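S.K.: Sequence first, predicted coordinates after that:
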Amino acid sequence: MEQTGILDQVKQVVSDTFGVSVGSLTAETTANDVEGWDSVAHLIFINGIESAFGVRLPMQQALDVSNLGDMAKLVQDVRQA
């Protein structure tokens, strides 16, 4: 799956997790842009990403992603490893 498809799926996880419209999300969307996305919610988001993609993300890298595009790139990198 190319990164665009991965980004679309990452957006869907955000939408499902936080109840926001997929259309309001971009690769540049950060946790600060989404109401209710705090450190605890970020762990729930990471779990959702791992479930959606069937991967185990390196926790420190997953905690350090700055936007949805970075999360899509991390998922792509983990899937290719």
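M.R.: Sure, I can see it.
S.K.: can we go C-alpha only for contacts and neighbour counts from here?
M.R.: Will do.
S.K.: Run through the neighbouring helices and strands of the strand or helix carrying Val13.
M.R.: Assessed by DSSP states H and E, Val13 sits inside helix 3-18. Taking 3 or more Cα pairs under 8 Å, 6 or more residues apart in numbering; DSSP states H and E as contact, the helices and strands that helix 3-18 lies on are helix 39-53, helix 68-80.
S.K.: try it again with 6 Å
M.R.: Packed against helix 3-18, as judged by 3 or more Cα pairs under 6 Å, 6 or more residues apart in numbering; DSSP states H and E, are no other helices or strands.
S.K.: That helix: which residues count as buried?
M.R.: Ile6, Leu7, Asp8, Gln9, Val10, Lys11, Gln12, Val13, Val14, Ser15, Thr17, Phe18 (16 or more other Cα atoms under 10 Å).
S.K.: Comparison target, given below:
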Amino acid sequence: MGGIGPWQIIIVAVLVILLFGRGKISHLMGDVAKGITSFRKGMKEGAEELSDEPKNLSNNSTIDGEVVKSEEKSSEKSDA
């Protein structure tokens, strides 16, 4: 009861081929390959977005806009 040996893997592989057929398995493996390719593409795009993010923060427009909005709100409260 140590673990899964090579004969058990071969038996399971033969049973899967008999149950599903070669065409269905090859179609399934093609879908798996497309999923892996899509995942890698997404990871690459995510890494590019993260590397572009510090460049977008250098103009400080978001921080200035937030400060102006909070100052406007405080002046509106004092007027009321």
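M.R.: Perfect, I can see it now. Note that the structure is predicted; figures quoted are calculated from it, not measured.
S.K.: Can you pull the TM-score for these?
M.R.: TM-score for the superposed pair, counting by TM-score structural alignment, normalised by the length of structure 2: 0.27. Supporting figures: 31 aligned residues with a Cα RMSD of 4.1 Å.
S.K.: that older thread, got a markdown table for the buried residues of helix 3-18 of structure 1, with distance to Ala41 of structure 1 too?
M.R.: Below are the buried residues of helix 3-18 of structure 1 laid out as a markdown table (distance: Cα to Cα, whole Å):
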| residue | distance to Ala41 of structure 1 |
| --- | --- |
| Ile6 | 20 |
| Leu7 | 19 |
| Asp8 | 20 |
| Gln9 | 18 |
| Val10 | 15 |
| Lys11 | 15 |
| Gln12 | 15 |
| Val13 | 12 |
| Val14 | 10 |
| Ser15 | 13 |
| Thr17 | 8 |
| Phe18 | 9 |
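S.K.: and of the residues you listed, the nearest to Gln61 of structure 1?
M.R.: Using Cα to Cα, Val10 comes nearest to Gln61 of structure 1 of the buried residues of helix 3-18 of structure 1, at 15.7 Å.
S.K.: And the helices in structure 2?
M.R.: For structure 2, the helices defined by DSSP state H cover 6-57, 61-79.
S.K.: how far does the last one sit from the chain's center?
M.R.: Counting by Cα atoms, centre = their mean, to the nearest Å, helix 61-79 of structure 2 is centred 36 Å from the centre of its parent chain.
S.K.: Would you mind getting the angle between it and helix 6-57?
M.R.: Angle, helix 61-79 of structure 2 to helix 6-57, by axes from the mean of the first three to the mean of the last three Cα atoms, to 10 degrees: 60 degrees.
S.K.: residues making contact with helix 61-79 of structure 2?
M.R.: Outside helix 61-79 of structure 2, not one residue touches it by Cα atoms under 6 Å, 6 or more residues apart in numbering.
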